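J.: Below is the sequence, then the predicted model.
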Amino acid sequence: MRIVFMGTPEFSVPVLQALVDAGHDVVAAYSQPARRSGRGKAVTPSPVQARAEALGIAVRTPVSLKDGGAQAEFAAFAADVAVVAAYGLILPRAVLDAPRLGCLNVHASLLPRWRGAAPIQRAILAGDAETGVGIMQMEAGLDTGPVRLEGRTAIDGKTAGGLTDELSAMGARLMVEVLGDIAAYPAVAQPEDGVTYAPKIDKAETRLDFAQSAVAVERQVRGFNPPGAWFEVGGERVRVLAADVVPGEGPGPATTGPQQGPGLRRGTVVDEALTIQCADGLIRPTLLQRAGRGVMTAGELLRGFPIPKGTQL
């Protein structure tokens, strides 16, 4: 098929590569504009732009698709279909209708659960047992379109990063399957029941909230890795990249310290192994990272950065 691809982050790259490997004619790749990033704030193209350029595919990076000129340029590619994977811009009706077969989206959830921007993280934070990918025929609503094909996987202790990689590969495979014989995969309307929304992650959410249960805190650790959930001690942020829920209740509630913000309370370190009392249960970080340092175990961290029993985090 003649395809326009639309995507931005690393999640999208395997989908683009799979289309090329399957022999489709990807005539253009749309991505969000290059942004400044890193310590030097250098202008860095998105992962999709970088891969598309390496593949010799024409790249377009409009700030918006709302104006007539951008819409006319898109329509001029005369695509059979647009394939969308975490593009990050709203597609107006004129764009949705331009390809002969419309626009197909790789959405990383089991629709209608977790429509919106952060379905992978929200599924982990909510304690969902499974998630997946849907190949959705796009329409004007927010992830409301009918689904042509779906794949599932157990969450089973996975981090957001690991699950992102898995669902990206799954979405690439399913998209190629659908495009191989699109008539064999009719679009099926989403159920009306069970709709939930996955708003974009706010940076404030990544601070560990020890007013929750230890189970919920451990979900925070997995759901925000990468880049990593964190606590503060001695004026320094420490990222927690992995943690275990520990049996037992500890000596008391994690609410003895002052409030750290709406809904946030301090956790208390209850032993010399960095076990932390939560509102319900105990959690023990196993992989951590200080600013400017490499990832280390709790034992390695404590040897150079003591956090004694009784410390409020």
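T.: On my side now, so go ahead.
J.: Please make it C-alpha for all contacts and neighbour counts, starting now.
T.: Will do.
J.: What lies in contact with stretch 122-137?
T.: Residues outside stretch 122-137 that contact it (C-alpha atoms under 8 Å, 6 or more residues apart in numbering): 102-111, 114, 120, 143, 145-156, 159-160, 167, 170-171, 174-175, 187, 198, 216, 219-220, 222-223.
J.: Give me the buried positions along stretch 72-90.
T.: Buried residues in stretch 72-90, counted by 16 or more other C-alpha atoms under 10 Å: F74, A75, A79, D80, V81, A82, V83, V84, A85, A86, Y87, L89.
J.: now do the same end-to-end measure for that stretch.
T.: Terminal residues of stretch 72-90 are spaced 16 Å apart (C-alpha to C-alpha, to the nearest Å).
J.: contact partners of it?
T.: For stretch 72-90, the surrounding residues in contact (C-alpha under 8 Å, 6+ apart) are 1-9, 11-12, 15, 27-28, 30-32, 64-65, 95, 98-107.
J.: Sitting in strands, which of those do you find?
T.: In strands, defined here by DSSP state E, the members of those are 2-7, 27-28, 30, 103-107.
J.: which of the residues you listed are buried?
T.: If you count burial by 16+ other C-alpha under 10 Å, the buried members of the ones in strands among the contacts of stretch 72-90 come out as 2-7, 27-28, 30, 103-107.
J.: Can you lay out the buried residues of stretch 72-90 as TSV showing distance to E53?
T.: Shown next, in TSV, are those (distance: C-alpha to C-alpha, whole Å):
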residue	distance to E53
F74	18
A75	21
A79	19
D80	22
V81	20
A82	18
V83	17
V84	18
A85	17
A86	18
Y87	17
L89	20
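J.: alright, now check it against this:
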Amino acid sequence: MRVIFMGTPDFSVPTLMEIVGQGHEVVAVYSQPPRPAGRGMEERKSPVHEAAERLGLPVFTPTSLKSGDEQEQFRALDADVAVVVAYGLLLPKAILEAPRDGCLNLHGSLLPRWRGAAPIQRAIMAGDAETGVQVMRMDEGLDTGDVAMSETIQITETMTAQDLHDRMMVLGADLMVRALAALSRGGLTSRPQDSEGVTYAKKIDKAESRIDFSAPATDVHNKIRGLSPFPGAWCEMTIRGKAQRVKILRSASAEGKGEPGALLDDAMTVACGEGAVRLIELQRAGKGAMKAEDFQRGADLKVGDVIA
């Protein structure tokens, strides 16, 4: 099929690679424009942009698709279908209707649960036991289109957002090429989403990433793994007389009780409003991630110290 691929982050790259590997003709790749990044703030191309260039594919990076010129350029590509994976721009009606078979989106949840920007993180933070990836026929609403194909993923108690992201992007790439195969045969059917159970996965705000140890341990643990590694759930610890911000990248449920935020033992077990969590992997500002025992030796924290 003649495919326009639209995506930006590393999550999208496996799907692009699978589409090319299956022999489809990718006539163009759309991605977010290069943006300043890193310490030098030099402009950096997106992971999809770089992958497309390695494959020798033409890349377009408009800041908007609302102009008539952009829409005419899109239509002129004469695509059978557009595949959208974490692109980052809203698609106007003229874009949605340009390909002969419309636009297919790969979404990281079991719709209608977790429509929106951050379905991976929100599912874990809410303590969901399962999620999934779905291929959806796009319409003008926010993730409201009919669902064509779906795969379920179990969320384990230790799974972080990064773990789920990595599992989902591989499974999603396979799901999308299966959907394209069905579409090429005229056999891709879809069904409307349920009208009940709609939730929205709003974009993660860094202001919500501070850990509140007065919350139940389950909520604390879910926040830690749902925000790992980015932006990272954090707390403040007094390390050698200086208050420092520390990200918690991995944790586990633990036995114990005490004043919320109090260290209960030398294994970095911290009391919560109900129960306790054991901190497994931590990261100080400007430092690499460390296992708890290594962090503890360098920080010289003592039982009874309170972190917040």
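T.: Perfect, thanks for sending it. All values reported here derive from a predicted model rather than from experimental measurement.
J.: hmm, back to that, so of the ones in strands among the contacts of stretch 72-90 of structure 1, which two are at opposite extremes in space?
T.: The most widely separated members of these are V27 and H107, with 22.2 Å between them, by C-alpha to C-alpha.
J.: Grab the longest helix from structure 1 for me.
T.: Identified as the longest helix of structure 1 according to DSSP state H is helix 160-180.
J.: other SSEs contacting that one?
T.: helix 13-21, strand 103-107, helix 119-125, strand 130-137, strand 147-154 (3 or more C-alpha pairs under 8 Å, 6 or more residues apart in numbering; DSSP states H and E).
J.: could you redo the last one with a cut-off of 7 Å?
T.: Under the contact criterion of 3 or more C-alpha pairs under 7 Å, 6 or more residues apart in numbering; DSSP states H and E, helix 160-180 of structure 1 touches helix 13-21, helix 119-125, strand 130-137.
J.: where does the first one sit relative to the chain's centre, distance-wise?
T.: Right, helix 13-21 of structure 1. Mean-position distance between helix 13-21 of structure 1 and its chain equals 19 Å (C-alpha atoms, centre = their mean, to the nearest Å).
J.: Same question for it: list its buried residues.
T.: When neighbours are counted by 16+ other C-alpha under 10 Å, the buried residues of helix 13-21 of structure 1 are found to be V13, P14, V15, L16, Q17, A18, L19, V20.
J.: got the angle for it vs helix 160-180?
T.: Relative orientation of helix 13-21 of structure 1 and helix 160-180, computed by axes from the mean of the first three to the mean of the last three C-alpha atoms, to 10 degrees: 30 degrees.
J.: Spatially central, which residue of structure 2 would that be?
T.: The structure's structure 2 has its C-alpha centroid closest to I120; by C-alpha atoms, centre = their mean the separation is 5.0 Å.
J.: Quick check: that one vs G127 of structure 2, distance?
T.: Distance from I120 of structure 2 to G127 of structure 2, by C-alpha to C-alpha: 11 Å.
J.: swap in A252 of structure 2?
T.: Noted for A252 of structure 2: a distance of 14 Å to G127 of structure 2, by C-alpha to C-alpha.
J.: rewinding a little: helices - which of the buried residues of stretch 72-90 of structure 1 land there?
T.: If you go by DSSP H, the buried residues of stretch 72-90 of structure 1 have F74, A75 in helices.
J.: what comes up buried for the strand ranked longest in structure 2?
T.: The longest strand of structure 2 (DSSP E) is strand 242-254. Buried residues in strand 242-254 of structure 2, defined by neighbour count with 16+ other C-alpha under 10 Å: R245, V246, K247, I248, L249, R250, S251, A252, S253, A254.
J.: and which of the residues you listed is nearest to V48 of structure 2?
T.: In terms of C-alpha to C-alpha, no member of the buried residues of strand 242-254 of structure 2 lies closer to V48 of structure 2 than L249, at 26.5 Å.
J.: For the closest one, list the residues it contacts.
T.: Contacts for L249 of structure 2 (C-alpha atoms under 7 Å, 6 or more residues apart in numbering) come out as I224, R225, S228, P229, G232, E281, L282.
J.: and of these, the nearest to E259 of structure 2?
T.: Closest to E259 of structure 2, out of all of these and judged by C-alpha to C-alpha, is I224, at 19.4 Å.
J.: I'd guess the closest one is in a helix, am I close?
T.: Yes: when DSSP: H, G, I helix; E, B strand; the rest coil is applied, I224 of structure 2 is found to be in a helix.
J.: Check whether E42 of structure 2 really touches P34, as I assumed.
T.: No: E42 of structure 2 is not in contact with P34 according to C-alpha atoms under 7 Å; the separation is 9.2 Å.
J.: I'd assumed P191 was in contact with V147 of structure 1.
T.: No: between V147 of structure 1 and P191 there is no contact under C-alpha under 7 Å: 10.3 Å.
J.: Settle it for me: which of the two has more neighbours?
T.: Between V147 of structure 1 and P191, counted using other C-alpha atoms under 10 Å, the more crowded position is V147 (26 against 12).
J.: looking at the helices and strands packed on helix 160-180 of structure 1, which is closest to G180 of structure 1?
T.: helix 13-21 (10.4 Å).
J.: Mind giving me the packing neighbours of the closest one?
T.: Packed next to helix 13-21 of structure 1, using 3+ C-alpha pairs under 7 Å, 6+ apart, are helix 160-180.
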